[in-house]
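# Below is the structure, and that's it, no one-letter string:
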């Protein structure tokens, strides 16, 4: 699922990454050195950078962050046969599985967000992921699922199939139910890494998990991080906007990176859990800005499923409960891409693409 994060937001416009790659940054009376590490986990490239006065402490904290990430991947991977998630999925309809307090809490949050979004985000979308087998790296012979096959798996996607028989025991009520946390796991991981770095007294860091960004603190000079928003109609081109961010996740979902093309039609990796079909609406990407990266990740997926009008209605209600949440929706018009932006981001967003239309949501 997902995330595939479309319009994925790329770390501090690359220029900010180059800034972090510098050997040192001066701030007041102290000299801040910069450390960076890269890797591959959760099926995506990982880039972590942090600044501080003690390079050994930075290096140790970043290496610990990579281990934290790999530990989460070992438990949450849909594709590792020995992962905790695979164990839960295999036990569907048979018996509960001891998931432990951390993963149980994450699954409960996922279930709550599913209900909050009317099912647009759904952690049980795994049967659709397996049925459609959408992956742009595997474009060979392919047959679209039949309506009959979709009808067979749709009952498995109902969130009521996810239950907790004790605080830490997870049970999938039907055989064939499949948890797929691709729409929430990287957000959760970035938040966990940010908290770890903060616990090590690191106040300036940039966490990039395949375009899922968490900006910890500010840049070493005190200015906000500048996060680039990609054009989903030209993802390899220049960013269409830049967003100033401190202490928040910036997470995007979209359909331009993972898809299949069958008979000239593109099928997204994002699914509508109600119909079982890949998402097909006027939205091309949805970016969510929030200190809660777990929520941001899941809501980015949900908004993509909703489409522009339903997303606007949802935000009108949701922002009354959480006015700090920021959203950027890129939608298709006859004149090209257009941005719909929540009011709380307007003064932090710089449009880089000439002629780009920007409107406020909710209306």
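Done, it's in. What you see is a predicted model, and the numbers here were worked out from it, not measured in a lab.

# C-alpha from now on. contacts and neighbour counts both.
Will do.

# quick one: the strands in the stretch 101-250 of the chain?
Taking DSSP state E, counting those that start in this stretch to define them, one finds strands in the stretch 101-250 of the chain at 162-166, 169-172, 204-209, 212-217, 225-229, 241-245, 248-254.

# ok, and here's another one to check against it:
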């Protein structure tokens, strides 16, 4: 799941009378979206902006929702092995990115993890949250494996009965599309958010930067641990502390290691990534969370990822920011 970000807008001081702060929001992808932007006197009317944003979100839902039987991804999932389906170009690009993350993690990240999500109670076909019996788990794992996907020109093929799930990266992709559309409409200053993924560009009407509060990974209440100024960057936080269940005294989150067929069992509670691309930030925050505190840290440093990792320790949490994150926060 995507950890909820506290969006802090400190609107102090006098604003240019020609500029106003507009807000719009609504439901999307089982959660919500919110847009805040600076409207200039000659800018598009708010209703036109709303229509443009919601058209993008409608297309995202139509292509990527596993809760709709008529979506593109559901049509692919319904195919039997050794069949292909024509796909839009942007969906194939997301498949390529997902395959890259799978290769980088030796299969721990996997877009074909949906049978496992359903079995453990986190997916669209789930009945209830539970630890599955070993036989059912073994059967589900036979239907998981990124290596069973094959690209052909304009098409995606499956060599096994695998099913795709884009929930780990679709929201970031949506934010990128929204940011591109707002810029094309002449909107130079905005904060666009969908299901917790966000991108901030420019400044608020009073000239101050957009400020984003990053929260501690606590399930009981929201507490800001750090407030950062953001301009031209996307912010993605992945955590294990919102969507989970407990059984026999053990805690199981919806963050899966596809190689093992089960939720991760380490002390890394959340990862925040900054990147110019919301898709990249979304994917890498999930990848690092799956990898865990040691492997995730080493990978982030080696690949120059702007990330902050928050690990559970006795009595609280410890945060560790990569050099790239420190530079990004300083605007370097």
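Good, I have the coordinates. Since we're looking at a predicted model, the values are computed, not measured.

# related to what we said a few turns ago, closest one to residue 51 of structure 1 among the strands of the stretch 101-250 of structure 1?
strand 204-209 (5.5 Å; CA to CA).

# Show me what the closest one packs onto, helices and strands only.
strand 44-52, helix 185-199, strand 212-217 (3 or more CA pairs under 8 Å, 6 or more residues apart in numbering; DSSP states H and E).

# hey, which of the ones you listed is tucked in deepest?
strand 212-217 (a mean of 28; mean count of other CA atoms under 10 Å).

# Measure how it sits relative to helix 185-199, angle-wise.
Our comparison of strand 212-217 of structure 1 with helix 185-199, counting by axes from the mean of the first three to the mean of the last three CA atoms, to 10 degrees, yields an angle of 20 degrees.

# which residues are in contact with strand 212-217 of structure 1?
5, 8-11, 186-187, 190-191, 194, 203-208, 224-225, 245-252, 293 (CA atoms under 8 Å, 6 or more residues apart in numbering).

# what does stretch 236-248 of structure 2 give?
Here stretch 236-248 of structure 2 makes contact (CA under 8 Å, 6+ apart) with 1-5, 129-131, 172, 196-198, 217-219, 251-255, 269-274, 278, 281-282, 285-286, 289.

# Give me the buried subset of the residues you listed.
1-5, 129, 131, 172, 196-198, 217-218, 252-255, 269-274, 278, 281-282, 285-286, 289 (16 or more other CA atoms under 10 Å).

# Can you flag which of these belong to helices?
172, 278, 281-282, 285-286, 289 (DSSP state H).

# from these, which is closest to residue 32 of structure 2?
Checking those against residue 32 of structure 2 by CA to CA gives residue 172 as the nearest, at 13.3 Å.

# shouldn't that closest one be in contact with residue 276?
No: look at residue 172 of structure 2 against residue 276 with CA atoms under 8 Å: they stay out of range, at 11.1 Å.

# Next, name the residue at the spatial heart of structure 2.
The centroid of structure 2 falls nearest to residue 282 when counting by CA atoms, centre = their mean (3.9 Å).

# hang on, isn't it packed against residue 167?
No: Residue 282 of structure 2 lies out of contact with residue 167 (CA under 8 Å); the separation is 9.9 Å.

# follow-up on the earlier one: contacts only, for whatever residue of structure 1 lines up with the residue nearest to the centre of structure 2.
Mapped onto structure 1 by TM-score structural alignment, residue 282 of structure 2 lines up with residue 297. Under the criterion of CA under 8 Å, 6+ apart, the neighbours of residue 297 of structure 1 are 183-188, 251-253, 288.

# 6 Å instead, please
For residue 297 of structure 1, the contact set (CA atoms under 6 Å, 6 or more residues apart in numbering) comprises 184, 187, 251.

# Any figure for the gap between it and residue 26 of structure 1?
34 Å (CA to CA, to the nearest Å).

# Output the longest helix belonging to structure 2.
Structure 2, longest helix under DSSP H: helix 46-64.

# about what we covered before: who wins for proximity to residue 95 of structure 1 among the strands of the stretch 101-250 of structure 1?
Closest approach to residue 95 of structure 1 among the strands of the stretch 101-250 of structure 1 is made by strand 169-172 (6.5 Å; CA to CA).
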